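Chemist: give the three-dimensional model of this entry:
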Amino acid sequence: MKKLLVILPAVLGLLLLFGHTFAAPGSQSDPLISLSYITDTYLPSLSATIEGRITAAGNTVYGSSSQKLTALVQEYSQKLDALAVQSAFAPEFIQTRVKSGDALTGTTGTGFVLLAGSVNVTFSSGAVINVSTGTEILSGSSLAASQRYLVAEYTTAVFTVSSDTAVVEYEGNYSFASSTGTDYNAMADALKLLGLFRGGDTGYGSGYMLENKPSRVEGLIMFIRLLGEENEALSYAGTSPFKDVPSWASSYVNYAYSKGYTNGVSSSLFGTYSTITAPEYMTLILRSMGYSDASGDFTWDTSLSYAYNKGLLTSGEQALLASKTFYRAQVVYVSYYSLDAALKDGSGTLLQKLIAKSVFGEEAAAQARAKVTSSRIA
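Modeler: Model prediction:
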């Protein structure tokens, strides 16, 4: 009897928990449940019911979780497969020239340094650290030049070029996406191959300094090269009245002065390091093709529209040069495409003239042209 009294509360609890009902044996006058019924009939039935409900609930949860887990595995497998194709690892810093819209994606441990130009970094979570200052930066920030950045743990960051050109260094895991933007870097490579562009003594970015504003002396040197007269200029031993010309540029300036190509900004100053504007540089380009502002073909301040009317510039190029800050990148652009423009006297193109003067050969010209695959600005 004591055993029955112990079991009954437990049985009643189970009944309340699982809502199980049964038909008790006996009659209205004798409603007691026998111990044999509980142990031999009811408890086995209750146990089977409980086990069935637990199994059903478990199967439902397992099935839902299994589907979600399978979907996640497939999603991340696809991402890993993509990374396996596109990503790479740089064990030490790699330096490269990039163009507007180019994007480098880095993950935990990727290092990045901007040497020239402008780059923005974005990330949806985690952190990017400016190691040079020991501070975190916000997503969307523009990077400071010559400072080292590190992608922190559990972070994927995208470094996107926002200037026409830039010079960057990176190390660690990365993937690189190239834009379809104007490739000023390729044009600089092409002109260098032809001996028309050599850059300066800057220790990075091939010395091209495409992110800098051009100076008057740089414009003059490009003009002399496009005339095909660099050898004559380098061997010229005469002088000029200008007092602000460094020794490395003196032969160019003195030669140009002797030929009447320049009068300087005053009787004693050439204005070596003053910046040259787009209309001023286009004036030199037009002169190299036989047009003359001195004889009234055009004036320096109308050189862009005149070049457009003569087919040297597209409407998009004219608008860009008229509204945008003029950098060495644009010097390279204008110089490269001027090679295909017709000379004033109709004798051919500027490229053909330079080949005829043995400045470079046809094979070099073909190799240079192959370097530039981007389209002109329409």
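
Chemist: please count neighbours and contacts with C-alpha atoms only from this point.
Modeler: Noted.

Chemist: from Tyr337, how far off is the residue lying closest to Ala368 once chain neighbours are set aside?
Modeler: The shortest distance from Ala368 to any non-neighbouring residue, by Cα to Cα, 6 or more residues apart in numbering, is to Ala190 (4.3 Å). Here Ala190 is placed at a distance of 11 Å from Tyr337 (Cα to Cα, to the nearest Å).

Chemist: and Phe112, by the same measure?
Modeler: In terms of Cα to Cα, Phe112 sits 33 Å off from Tyr337.

Chemist: and what of Arg369?
Modeler: Following Cα to Cα, the distance that separates Arg369 from Tyr337 is 10 Å.

Chemist: rewinding a little: how close does the residue nearest to Ala368 get to Leu16?
Modeler: Counting by Cα to Cα, the gap from Ala190 to Leu16 is 87 Å.

Chemist: what's the neighbour count on Leu284?
Modeler: Number of residues near Leu284 (other Cα atoms under 10 Å) recorded here: 23.

Chemist: just checking, it touches Phe223?
Modeler: Yes. In this structure Leu284 lies within contact range of Phe223 using Cα atoms under 8 Å: 5.9 Å.

Chemist: how about the strands of the stretch 1-150 of the chain, start to end?
Modeler: 87-99, 103-106, 111-116, 119-122, 128-130, 135-137, 141-142, 148-151 (DSSP state E, counting those that start in this stretch).

Chemist: contact partners for the nearest residue to Thr135 once chain neighbours are set aside?
Modeler: Spatial nearest neighbour of Thr135, chain neighbours left out: Ile129 (5.7 Å); criterion: Cα to Cα, 6+ apart. By Cα atoms under 8 Å, 6 or more residues apart in numbering, the residues touching Ile129 are Thr135, Glu136, Ile137, Tyr149, Leu150, Val151, Ala152.

Chemist: show the buried residues in those.
Modeler: For the contacts of Ile129, a burial check counting by 16 or more other Cα atoms under 10 Å picks out Ile137, Tyr149, Leu150, Val151, Ala152.

Chemist: the second one and Ser132 touch, don't they?
Modeler: Yes. With contact taken as Cα under 8 Å, Tyr149 and Ser132 are classed as touching, separated by 7.5 Å.

Chemist: what helices or strands is the helix or strand the residue nearest to Ala368 falls within leaning on?
Modeler: Counting by DSSP states H and E, the element that carries Ala190 is helix 184-193. Contacts defined by 3 or more Cα pairs under 8 Å, 6 or more residues apart in numbering; DSSP states H and E place helix 184-193 against strand 87-99, helix 328-338, helix 362-371.

Chemist: please give the structure of this sequence too, so both can be compared:
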Amino acid sequence: MKTKKFRIATVVLCLALCFSAVLAEPGGSDDPLISQSYIENVLMPSIKQYVESRIAEVNSGTGSGATDAFTVVEVKKSQQLICAAGTELILRMGSATIIATEKGGLADTTAGFDLANGVTMPANHLLIVPVADGRGIKATSDTLVMVKGGYTIK
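Modeler: The predicted structure follows:
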């Protein structure tokens, strides 16, 4: 008889524990996931500092490139536009040939291949100069080129 009562008591206790676990409200007012003081004293100041630093970075122009824009550059016939590493080019008017080195040419990201020395620059294709080793373009007529990045005209 004692074992029967013990078993019934054990089953009732297990059921009570299961129901209390199911009905428990995590993150309620008695048991918050994050305390209000943590939010006010730790999270909010760090979020505010991060936002202010990002705004200052964007306003100063030293951001991660989000404010960079293409500029239209006029290159006269037989002039060379020599590019810095990472410069992007788009030929909008006229014609030009590629200036490459023995290390390689300009990456044509529109067509998906490398343009070698002397190849005609395709119009409206995005070209990227991977290394600042004298790569660029030579205008074969008066041209307009959209440029993003560093360059010099010779």
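
Chemist: could I get the TM-score for this pair?
Modeler: TM-score for the superposed chains, counting by TM-score structural alignment, normalised by the length of structure 2: 0.51, backed by 86 aligned residues with a Cα RMSD of 1.6 Å.

Chemist: before we move on, the earlier item: more crowded one of Ala190 and Tyr337 of structure 1?
Modeler: The neighbour count for Ala190 of structure 1 versus Tyr337, taken as other Cα under 10 Å, is higher for Ala190 (24 against 15).

Chemist: just to revisit the earlier point, okay if I get the contacts of Ile129 of structure 1 as JSON lines plus distance to Leu8 of structure 1?
Modeler: Shown next, in JSON lines, are those (distance: Cα to Cα, whole Å):
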{"residue": "Thr135", "distance to Leu8 of structure 1": "69"}
{"residue": "Glu136", "distance to Leu8 of structure 1": "67"}
{"residue": "Ile137", "distance to Leu8 of structure 1": "68"}
{"residue": "Tyr149", "distance to Leu8 of structure 1": "72"}
{"residue": "Leu150", "distance to Leu8 of structure 1": "69"}
{"residue": "Val151", "distance to Leu8 of structure 1": "66"}
{"residue": "Ala152", "distance to Leu8 of structure 1": "63"}
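
Chemist: now the buried ones among the contacts of Ile129 of structure 1 in TSV, with distance to Ala103 of structure 1?
Modeler: Compiled in TSV, those are given as follows (distance: Cα to Cα, whole Å):
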residue	distance to Ala103 of structure 1
Ile137	18
Tyr149	15
Leu150	16
Val151	15
Ala152	18
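
Chemist: wait, which of these is closest to Tyr252 of structure 1?
Modeler: For the buried ones among the contacts of Ile129 of structure 1, the residue nearest Tyr252 of structure 1 by Cα to Cα is Tyr149; the value is 42.0 Å.

Chemist: show me what the closest one aligns to in structure 2.
Modeler: Under the alignment defined by TM-score structural alignment, Tyr149 of structure 1 is paired with Leu127 of structure 2.

Chemist: how close does the spatially closest residue to that match that is not a sequence neighbour get to Met121 of structure 2?
Modeler: In space, Leu127 of structure 2 comes closest to Asp108 once its chain neighbours are excluded; the distance is 4.6 Å by Cα to Cα, 6+ apart. For Asp108 of structure 2, the distance to Met121 of structure 2 equals 9 Å [Cα to Cα].

Chemist: quick one: which of those two has more around it?
Modeler: More crowded of Asp108 of structure 2 and Met121, by other Cα under 10 Å: Met121, with 24 against 20.

Chemist: that one contacts Ile98, correct?
Modeler: Yes. Between Met121 of structure 2 and Ile98 there is a contact under Cα under 8 Å: 6.0 Å.

Chemist: who touches both of the two?
Modeler: Ile137.

Chemist: related to what we said a few turns ago, just the buried ones among the contacts of Ile129 of structure 1 now: which is nearest Ser251 of structure 1?
Modeler: Tyr149 (43.6 Å).

Chemist: in contact with the closest one, which residues?
Modeler: With Cα under 8 Å, 6+ apart, Tyr149 of structure 1 has these contacts: Gly111, Phe112, Val113, Val128, Ile129, Asn130, Val131, Ser132.

Chemist: equivalent analysis for Ser139 of structure 1, please.
Modeler: Per Cα under 8 Å, 6+ apart, neighbours of Ser139 of structure 1: Val121, Thr122, Phe123, Ser124.

Chemist: residue in structure 2 matching it?
Modeler: Checking TM-score structural alignment: Ser139 of structure 1 goes with Asn117.

Chemist: the residue nearest to its match when sequence neighbours are not counted: neighbour count?
Modeler: Nearest in space to Asn117 of structure 2, with sequence neighbours left out and distances taken as Cα to Cα, 6+ apart, is Ala100 at 4.5 Å. Residues near Ala100 of structure 2, counting by other Cα under 10 Å, number 21.

Chemist: repeat for Gly63 of structure 1
Modeler: Neighbour tally, Gly63 of structure 1, other Cα under 10 Å: 12.

Chemist: go on, Arg97 of structure 1?
Modeler: Arg97 of structure 1, neighbours per other Cα under 10 Å, totals 20.

Chemist: counterpart of it over in structure 2?
Modeler: Taking TM-score structural alignment, Arg97 of structure 1 has Glu74 as its aligned residue in structure 2.
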